[in-house]
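Colleague: can't give you the sequence, but here's the structure:
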């Protein structure tokens, strides 16, 4: 691969943040990744029946959607838009959120250094993992994406003189994909939740790299294509009912934006969407008995635990990408079309974002609820929070919320794929045939996700809680 500034910037992220791994003297983990503090529920029916029922729901939804062949009805769901005449309010909101973003970044850096150094008692840790990783992401796909207004690094970069170097087109979103892989791995192997100081160092390193990228390249281009957090929130925000437009804000049906052809306009963007699905599957897998056995077996062969977790992360991502790419190829054959596999992969790719949103809700809703009181206390008393913060206990039925999140994401994804197929292909049977491979892939994803939810959490091996 030819070396270019986007990739070099990603390498700098890896090198800077990996110092936290070396300083830890062993593998520690982000609580946000390696376990959701007992947020799972118990499954009281046979596992095979439970998994078959989940896959059957997606299959039934696919069959029902295929009965909707009226193009006016399909197009109406995705094209119906209500403009929200609140442009002045939007400008005020952007200014307020901008102040919140800058204050939040300063809060993490200051409290991470000067505040208590006790894991989830720290306001810095709670703001990053509960406030941003969980709650802000849920707001992005349930309401609307607030990140363009909040993003503190973009505001800093925009205030600095730019060098104006052209962003290499062939880089696409690949720097964001590589950087997100690095961040996910660091959440597992670096002490980002147990050591607020390490978290502050990681945030400082990330700040330097991403602001530098926004100065070297055009700021708008860098934060749209290469910055992993900006791409993260933009992808999740495309699922939301409130969308930003050139004229202000618009209200659309949930997921309607996913039918547009500019959500993921290139293959590297689809790879980022696949990674969003895989990273949540990965975080669930490594804390289950099969995942723990896989890690222990690899470490037993003499591999460092850090390397094992990296290989699992990258290998699983490659497997998910391969499955999606194969589905795109089968779609091309089933539809008997001259459209390329690459184009079909890009057009059907936004459906993955609905799946990712459902997975995120399943993984992080309970996590956020449990730690919400501690999060609020840490904001009010950042330098002297309660030594034993309050945590909510989840009721036994909460496991069904996880199941509902997974299934709702896949149901929406099926509908998005149905809409895209009728936009691409003139014949009704041709459009329906094109959906089969992606529906099969979604059923497979559903079964895997439900299986992980049904398994007990054992904790990731070689990762202290």
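Modeller: In hand now; what should we look at? Please read these numbers as outputs of a predicted model, since none were measured by experiment.
Colleague: could you use CA atoms for every contact and neighbour count after this?
Modeller: Fine.
Colleague: where's residue 227 relative to residue 175, distance?
Modeller: 8 Å (C-alpha to C-alpha, to the nearest Å).
Colleague: between the two, tell me which one has more neighbours.
Modeller: residue 227 (28 against 24; other C-alpha atoms under 10 Å).
Colleague: list the contacts for the more buried one?
Modeller: Residues in contact with residue 227 (C-alpha atoms under 8 Å, 6 or more residues apart in numbering) are 175-176, 210.
Colleague: quick one, helices of the stretch 301-450 of the chain?
Modeller: 305-335, 341-348, 351-380, 399-424, 428-454 (DSSP state H, counting those that start in this stretch).
Colleague: what's the burial count for the closest residue to residue 235 other than its chain neighbours?
Modeller: With sequence-adjacent residues excluded and distances taken as C-alpha to C-alpha, 6 or more residues apart in numbering, residue 235 is closest to residue 353, at 6.7 Å. Residues near residue 353, counting by other C-alpha under 10 Å, number 29.
Colleague: in helices, which of the contacts of residue 227 fall?
Modeller: Mapping the contacts of residue 227 onto helices (DSSP state H) picks out 175-176, 210.
Colleague: and those, which is closest to residue 55?
Modeller: Minimum distance to residue 55 across the ones in helices among the contacts of residue 227 is 31.9 Å, recorded for residue 176 (C-alpha to C-alpha).
Colleague: count of neighbours near that closest one?
Modeller: 29.
Colleague: for residue 392, same thing?
Modeller: Per other C-alpha under 10 Å, the neighbour tally for residue 392 reads 14.
Colleague: do you know how far it is from residue 371?
Modeller: 7 Å.
Colleague: check residue 121 too.
Modeller: Residue 121 is 10 Å from residue 371, by C-alpha to C-alpha.
Colleague: can you lay out the helices of the stretch 301-450 of the chain as TSV showing distance to residue 81?
Modeller: Formatted as TSV, these follow (distance: least, C-alpha to C-alpha, whole Å):
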stretch	distance to residue 81
helix 305-335	30
helix 341-348	21
helix 351-380	19
helix 399-424	16
helix 428-454	25
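Colleague: between these, which gets nearest to residue 159?
Modeller: Between the helices of the stretch 301-450 of the chain, helix 351-380 lies closest to residue 159; by C-alpha to C-alpha that is 27.9 Å.
Colleague: put this beside the first:
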């Protein structure tokens, strides 16, 4: 096997290295206007080289028996009974404060706490917290807290009410996938003045909360929170990577990645993860001259000529681009699963079944994309919360004495951000490879078959990681 890998690796490495050395630098991108300096060509080349080396060497030397087959958890801390409802109450208060600021505060997005809270702290910060500390969002989830409180009150007042409808297996994660896609459309395709308007965000927040409460009332709080709540599921998937898990009144420790390895796939999980990776990829792609010059401007012109306003044309083009990028990610993954099926002698699993089974192994890649694309944004724009919390409505208040605080752009260098981005991508790829290898050992009859099946998954993960590196180095 080692000889085969060496024969396959050397030409691939040489070809890729030659292509990477010629790659031109450009700017990385980000949410709400964040921009970084170009990633150096040599760093991009060596990062991609390291990805391939880790992949091929790892495939040859990783464990021959499953490491995550038996989840070993150890209770670390016993929590007081009042803590869970207290966290839920804090979540409700934070959500209510954000909604109030959206309606009562200034319309200037840079001076209102709402846009930065949602696009930076919520969307980018919580995934990182989920990796470090487990599913913290679940404890503070405001609509989950309201649903649980309402169920408790109804139980005391009306006794045992009607049982919730059984959550359909075929529905799976599809509601969550639709919700994340909808947020991606808001973030990437809606005109900037609308997607950053505090009152618009407040209205959308209330609508989203109402949908969650209806889902909980229909299917039960736990069932809907585990499958249908887009943000709860999104953050929860990242939390499976964490060495910490909150369960009932206990905090338990477990091996890193063990939660992801034991995740039971359900319908819609492939679609959800492809949306997660595809939306971040498209965000990077929209900052490139290739997107602007080849796709966006010509297509917008055609829609305007057809009678659409420029804003509507922009929304249609960007929504179509988001769908197309998600389709590309899905096609790459399904192609890898089809190749995996062809590599398994006598296998009875379909490509769809393999795709569903191995979907959790892409969760580290999805988180790596988030960190790589948005770490600079969080590092800089996240500091704005100091003065935004001091003056959340933008009306001249100074509750915390920080209204005059200004973002410190010198606390971390551009070079350090580059290293974080590239290391995140390499680490995410290595974690995905380890999870895929472990799941293959559980799925197939022999080590040889499991290893052979992973040549294709290796190609998929290298493609995803190389795509992310290309986006970082070629965005304008």
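Modeller: Sure, I can see it. Computed from a prediction, not measured in an experiment: that's the story for all the values here.
Colleague: need the TM-score between these chains.
Modeller: The TM-score (TM-score structural alignment, normalised by the length of the first structure) is 0.83; 417 aligned residues with a C-alpha RMSD of 2.4 Å.
Colleague: quick check: the residue nearest to residue 235 of the first structure touching residue 275?
Modeller: No: the criterion here is C-alpha atoms under 8 Å, and residue 353 of the first structure misses it with residue 275 at 10.1 Å.
Colleague: hang on, the earlier thing: tell me which of residue 121 and residue 371 of the first structure has more neighbours.
Modeller: A count of neighbours by other C-alpha under 10 Å puts residue 121 above the other of residue 121 of the first structure and residue 371, at 25 against 21.
Colleague: if I look at the more buried one, how far off is residue 156 of the first structure?
Modeller: Applying C-alpha to C-alpha, the value for residue 121 of the first structure to residue 156 of the first structure is 29 Å.
Colleague: what residue in the first structure is paired with residue 408 of the second structure?
Modeller: Alignment note (TM-score structural alignment): residue 408 of the second structure maps to residue 392 of the first structure.
Colleague: residues in contact with its match?
Modeller: Residue 392 of the first structure touches 369-373, counting by C-alpha under 8 Å, 6+ apart.
Colleague: out of those residues, which comes closest to residue 418 of the first structure?
Modeller: Comparing the contacts of residue 392 of the first structure against residue 418 of the first structure with C-alpha to C-alpha places residue 369 closest, at 34.4 Å.
Colleague: what about the counterpart of that closest one in the second structure, how many residues nearby?
Modeller: Applying TM-score structural alignment, one finds that residue 369 of the first structure aligns to residue 379 in the second structure. By the measure other C-alpha under 10 Å, the count of residues near residue 379 of the second structure is 18.
Colleague: rewinding a little: residues touching the residue nearest to residue 235 of the first structure, list them.
Modeller: Residue 353 of the first structure touches 235-236, 238-239, 258, 273, 276-277, 413, counting by C-alpha under 8 Å, 6+ apart.
Colleague: gap between the match of residue 408 of the second structure and residue 367 of the first structure?
Modeller: Separation of residue 392 of the first structure from residue 367 of the first structure (C-alpha to C-alpha) stands at 10 Å.
Colleague: what do you get for residue 60 of the first structure?
Modeller: Using C-alpha to C-alpha, residue 60 of the first structure is found at 31 Å from residue 367 of the first structure.
Colleague: more crowded one of the two?
Modeller: residue 367 (25 against 13).
Colleague: look at the most centrally placed residue in the first structure and give its secondary structure.
Modeller: Geometric centre of the first structure, nearest residue: residue 276, 4.1 Å, by C-alpha atoms, centre = their mean. Under DSSP: H, G, I helix; E, B strand; the rest coil, the three-state class of residue 276 of the first structure is helix.
Colleague: what sits against the closest residue to it other than its chain neighbours?
Modeller: Of all residues not flanking residue 276 of the first structure in the chain, residue 356 sits nearest, at 5.9 Å (C-alpha to C-alpha, 6+ apart). Counting by C-alpha under 8 Å, 6+ apart, residue 356 of the first structure makes contact with 236, 273, 276-277, 280, 409.
Colleague: again, only this time at 10 Å
Modeller: By C-alpha atoms under 10 Å, 6 or more residues apart in numbering, the residues touching residue 356 of the first structure are 141, 235-236, 239, 273-281, 362, 405-406, 409-410, 413.
Colleague: just residue 464 of the second structure next, same as before
Modeller: Residue 464 of the second structure touches 277, 281, 329, 332-333, 362, 365-366, 369, 425, 429, 458, 470, counting by C-alpha under 10 Å, 6+ apart.
Colleague: would CSV of the residues you listed with distance to residue 186 of the second structure be doable?
Modeller: Output for the contacts of residue 464 of the second structure, formatted as CSV (distance: C-alpha to C-alpha, whole Å):
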residue, distance to residue 186 of the second structure
277, 16
281, 15
329, 20
332, 25
333, 25
362, 24
365, 23
366, 19
369, 19
425, 26
429, 28
458, 33
470, 25
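Colleague: out of those residues, who's nearest residue 169 of the second structure?
Modeller: Of the contacts of residue 464 of the second structure, the one sitting nearest to residue 169 of the second structure (C-alpha to C-alpha) turns out to be residue 362, at 21.7 Å.
Colleague: what's the closest non-adjacent residue to the aligned partner of the closest one in the first structure?
Modeller: Aligned by TM-score structural alignment, residue 362 of the second structure pairs with residue 352 of the first structure. Spatially, and ignoring its direct neighbours in sequence, residue 352 of the first structure is nearest to residue 273 (6.1 Å; C-alpha to C-alpha, 6+ apart).
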